[in-house]
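[1] Here is a sequence with its predicted model. Questions after.
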Amino acid sequence: MTPLKIGIAGLGTVGAGTARLLADNAALIATRAGRPITLTAVSARDKSRDRGIALTGITWHDDALALAADPNVDVVVELIGGSDGPAKALVEAAIAAGRPVVTANKALLAIHGTALAAAAEAAGLPLGFEAAVAGGIPVIKLLREGLAANRVSRVAGILNGTCNYILTTMREEGRDFPEVLADAQALGYAEADPAFDIEGVDAAHKLTILAALAFGQNVDFSAVHIEGIRNISALDISFAEELGYRIKLLGIAQQTPSGVSMRVHPAMVPVSKLLAAVEGVFNAVLMEGDFSGPVFCQGRGAGAGPTASAVVADLIDIARGSKIPVWGAAQAALAPSRPVAISALTGAYYLRLMVTDQPGVLADVTAILRDHGISLESMLQHGRSPGEAVPIVLVTHDTIEAAISAAISRIATLDCVLETPALIRIEPK
């Protein structure tokens, strides 16, 4: 059997994990792929670094672009990362050279996915990216193949393990965000510069990919509304528990009559829902098809093993000769993005105010809400501290986001309101 020869660019956690998986499970992989899959070439920044893998007999390229032209490489695996620079150049060069590509690069696909898919389609090449979303959870294959006969109405998920770990730890230990983030960095769950994770950008890249697959549209990262978890406090998490919710950073893409709503933000998830029980570094995705009904997947969203598993799954498909359109349909059949603004969202909201405990405060706040057509479902206030700062929590009935945003802008100007109000969207029960 003629082996499928692989070149890997990037030997970090995932690259080294992929090389290890190809070696450790070589016989199993060959059986399932119909032929051996062998690593023949690699490229990384530091040749002297010990990565715990044997590179004897494997060609080393200092320049990753050389993989695209190496005659001993059939498929290029891009694990460099980043939406531009060497990663983009390598993928473009590999496709131009007639070589299939497998990548774990969600940023690259979210920003340049339309152009790269068009190039791969024109060349008749597969472009695999199972590892780009949710690590070891086969969510790409499920959306693109398993649910191919369904009209998907909604995709919602916990798409960033760093944020989920932080929020879980804050709830379990009653600690605030800065302290837990520092611990996450010390444990290796968060990067030294965690901005992409905690500001929601990483989750938004992944949601962009899921939305394109779910709704048959071109990728449009610019259409995603993005909020992170930096402003979530232990106080909000405690109130959420009291109200029967857990706070999760969710990525949500939903088909509406006006188009597709795509948003990443913290949300109050009812404790009865499956997503509420997803803890620590785990990811989960819930998809809703018209014939399949809801489909729920949970697993590790990052790390050497889970992500390498997804990379090699794509390599096995390529070894078998599988050629599925990158976004589930030909480029010409994909719809243009029709984004729906966050201001049009309708739902319930959690509002926490830190106010001076004095007569008339609640009347002033509720008058503003009334002026904007917002009604309240419930209120929480614990104890009295006349003249001191106290929290008031208000839960609204369903209302439009534009209305609650306008109301909060007015509430924030009240003399009795001592800090920026906290607003968190509530998922339906």
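    Here it is on my side, so go on. Numbering: from 1, shown residues only.

[2] okay, CA-based contacts and neighbour counts for the rest of this
    OK.

[3] outside of the helix or strand where Leu362 lies, which residues touch it?
    In this assignment (DSSP states H and E), Leu362 forms part of helix 361-371. Helix 361-371 has contacts (Cα atoms under 8 Å, 6 or more residues apart in numbering) with Val355, Ser375, Ile404, Ala407, Arg410, Ile411, Cys416.

[4] Now the buried members of those residues.
    Val355, Ser375, Ile404, Ala407, Ile411, Cys416 (16 or more other Cα atoms under 10 Å).

[5] Taking those residues together, which two end up most distant?
    Ser375 and Cys416 (21.2 Å; Cα to Cα).

[6] where do the helices sit along the chain?
    13-24, 26-33, 66-69, 85-96, 106-123, 139-141, 161-173, 177-187, 195-198, 201-215, 234-243, 304-320, 361-371, 401-411 (DSSP state H).

[7] Show me what the third one is in contact with.
    Residues external to helix 66-69 that are found in contact with it (Cα under 8 Å, 6+ apart): 7-9, 41-43, 61, 73, 76, 90, 93-94, 97, 99.

[8] ok, and here's another one to check against it:
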Amino acid sequence: MHKPVIKVALLGLGTIGGGVYKVLNKNSEIIKQRINSKIEVAKVLEKNISRCLELGVNKDLIANNIDEIVNDQEIDIVIELMGGIEPAREFVLKALNNGKSVVTANKDMIALHGKELYAAAEDNNVDLLFEASVGGGIPIIRPLKQCLAANHIQEVMGIVNGTTNYMLEKMSNEGLDFDVVLKEAQDKGYAEANPSSDIEGFDAARKVAILASIAFNTRITVNEVYVEGISRITAEDISYASELHYVVKLLGIAKETEEGIEVRVHPVFIPKQHPLASVGDVFNAIFVRGDAVGDTMFYGRGAGELPTASAVVADVMDAARRLNNNVQGLISCTCFEDKPVKPIGKIFSKYYIRLQVADRPGVLASIAFEFGKHEVSLASVLQKHTLGDSAEIVLITHKVQEQNLRDSLEKLQLLDTVHEVSNVIRVEDEEEII
């Protein structure tokens, strides 16, 4: 049955919630024309009353608790924009179990509890939509689920955290140290006061878990994602990358192999000519490789009030159309397989290694010998700065199994001629990235 007015409730009126409220009001007429129904905000759950009034929300629309919303039979769609796990998960479950479709941008909740929430949506014949949980305003969830559904997806990878991308670009362009760039990112509002979720890769890991689950039809939890952040990247590493014709980026990588799914987040040396190398500022870019479509790239603002609101409101419109056409609940969970996750030690990659060693004859030979014992082949060796009796050496390996590299580095650190393994960063050649 067609509804001329579809009522929605907003949970959370922070940055994204405020953006959604603005878009729903500003573009109300075009939204109505496109879905043949008016979207009306009937309730708002937000503790900060002054924030509600600042956005022009009528006092009568402010709910005191979640029950006012989930028990309101006139509300069809609940938009969860509170963030965090609890009470967001509890509220979303209540909404789904009360027959309301849910739209959310909550990557943390979806990455950890997606299976439980999908089951509730299916049991109650309603929709759970979360386009904005990955990539902000970039369409990626719907393309994976629908537009590319005929493909066997082979790889999904890219830049999915704008904060770290901004920081690495600043370090590359201006030769600045990590701590200086982090403070600047915090001053500009790109990084939180506690930036660990971004700089240690956890934010990207949640997004990659969601993308991998959809792409490979198997449930990948965030705890299965191998994660390294950018806090160990130095100005020296950035400089060497440039000298070797690479750029450093924090990438989320998901690949299907015969041994299982690779799902990881870590810094990567990529060639300067690769399309990802030119993705700057807080922008995101996600590559998808399918067996039929080949290579596709999705690029845009991965965060922010209005870009994210764009994706949220699009999901609301989709849920409204489905309600009007009585086809709710048909977007089911696509995790119908149970593929294993490949341990990080089993992956193959090239590696950049920066060492501090004794500056005397025979040291390079002993290092090469130790690598050789563990089947690690060196593509290039550069001796860089010398300070006193210590020298800095930069190595690039051929493609090797990671566990072999780890074993060799463990033995190297026992040599009295090796003072420090300063950093190890994976290297991806253009043909290996997509």
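    Yep, that arrived. Because the structure is predicted, anything quoted here is derived from the model rather than measured.

[9] circling back: kindly reformat the buried ones among the contacts of helix 361-371 of the first structure as CSV containing distance to Arg35 of the first structure.
    Putting these into CSV (distance: Cα to Cα, whole Å) gives the following:
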residue, distance to Arg35 of the first structure
Val355, 68
Ser375, 64
Ile404, 59
Ala407, 63
Ile411, 66
Cys416, 71
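
[10] tell me which of the residues you listed is nearest to Phe239 of the first structure?
    Val355 (16.1 Å).

[11] residue contacts, the closest one?
    Here Val355 of the first structure is in contact with Val361, Glu388, Ala389, Val390, Pro391, Ile392, Cys416, Val417, Leu418, Glu419 (Cα under 8 Å, 6+ apart).

[12] again, only using 7 Å
    Ala389, Val390, Pro391, Cys416, Val417, Leu418 (Cα atoms under 7 Å, 6 or more residues apart in numbering).

[13] Compare those residues with the second structure and list the ones that remain.
    Mapping the contacts of Val355 of the first structure onto the second structure (both residues aligned by TM-score structural alignment, their matches' Cα atoms under 7 Å) leaves Ala389, Val390, Pro391, Cys416, Val417, Leu418 still in contact.

[14] Pro178 of the first structure: what's it in contact with?
    Per Cα under 7 Å, 6+ apart, neighbours of Pro178 of the first structure: none.

[15] no wait, Gly158 of the second structure
    Leu251, Gly252, Ile253, Ala285, Ile286, Phe287 are the contacts of Gly158 of the second structure under Cα under 7 Å, 6+ apart.

[16] Provide a list of residues in contact with Asp415 of the first structure.
    Applying Cα under 7 Å, 6+ apart, no residues contact Asp415 of the first structure.

[17] now Gly161 of the first structure
    Going by Cα under 7 Å, 6+ apart, Gly161 of the first structure touches Gly280, Val281, Phe282, Asn283, Gly301.

[18] tell me the contacts of the first one?
    In this case it means Gly280 of the first structure. Taking Cα under 7 Å, 6+ apart as the test, what Gly280 of the first structure contacts is Gly161, Asn164, Tyr165, Thr168.

[19] what's the answer for the fourth one, then?
    The neighbours of Asn283 of the first structure, taking Cα under 7 Å, 6+ apart as the test, are Ala134, Ile158, Leu159, Asn160, Gly161, Gln298, Gly299, Arg300, Gly301.

[20] Give me the distance between it and Leu90 of the first structure.
    29 Å (Cα to Cα, to the nearest Å).

[21] can you pull the contacts of the residue lying farthest from the centre of the first structure?
    Distance to the chain centre peaks in the first structure at Pro359, reaching 44.8 Å (criterion: Cα atoms, centre = their mean). With contact set as Cα under 7 Å, 6+ apart, Pro359 of the first structure has no partners.

[22] likewise Asp314 of the first structure?
    Residues in contact with Asp314 of the first structure (Cα under 7 Å, 6+ apart) are Val102, Gly128, Glu130.

[23] returning to that earlier point: relative to Gly200 of the first structure, which of the contacts of Gly161 of the first structure is nearest.
    Asn283 (14.1 Å).

[24] The closest one matches what in the second structure?
    By TM-score structural alignment, Asn283 of the first structure lines up with Asn284 in the second structure.

[25] For that match, give its distance to Lys22 of the second structure.
    Distance, Asn284 of the second structure to Lys22 of the second structure, using Cα to Cα: 24 Å.

[26] a markdown table for the contacts of Asn283 of the first structure, including distance to Leu334 of the first structure?
    Converted to a markdown table, these look like this (distance: Cα to Cα, whole Å):
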| residue | distance to Leu334 of the first structure |
| --- | --- |
| Ala134 | 24 |
| Ile158 | 26 |
| Leu159 | 24 |
| Asn160 | 27 |
| Gly161 | 30 |
| Gln298 | 28 |
| Gly299 | 30 |
| Arg300 | 30 |
| Gly301 | 28 |
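
[27] tell me the contacts of Leu117 of the second structure?
    Taking Cα under 7 Å, 6+ apart, one finds Leu93 in contact with Leu117 of the second structure.

[28] thinking again about what came up before, what's the farthest-apart pair in the contacts of Val355 of the first structure?
    Farthest-apart pair in those is Pro391 and Cys416; separation 11.5 Å (Cα to Cα).

[29] Out of the contacts of helix 66-69 of the first structure, which sit inside strands?
    Using DSSP state E, Gly7, Ile8, Ala9, Ala41, Val42, Ser43, His61, Val76 are the members of the contacts of helix 66-69 of the first structure that sit in strands.

[30] where's the second one relative to Gly128 of the first structure, distance?
    Read it as Ile8 of the first structure. Per Cα to Cα, Ile8 of the first structure is found 14 Å from Gly128 of the first structure.

[31] same deal with the third one?
    Counting by Cα to Cα, the gap between Ala9 of the first structure and Gly128 of the first structure amounts to 15 Å.

[32] centroid residue for the first structure?
    Closest to where the C-alpha atoms of the first structure average out (Cα atoms, centre = their mean) is Ala203, at 2.7 Å.
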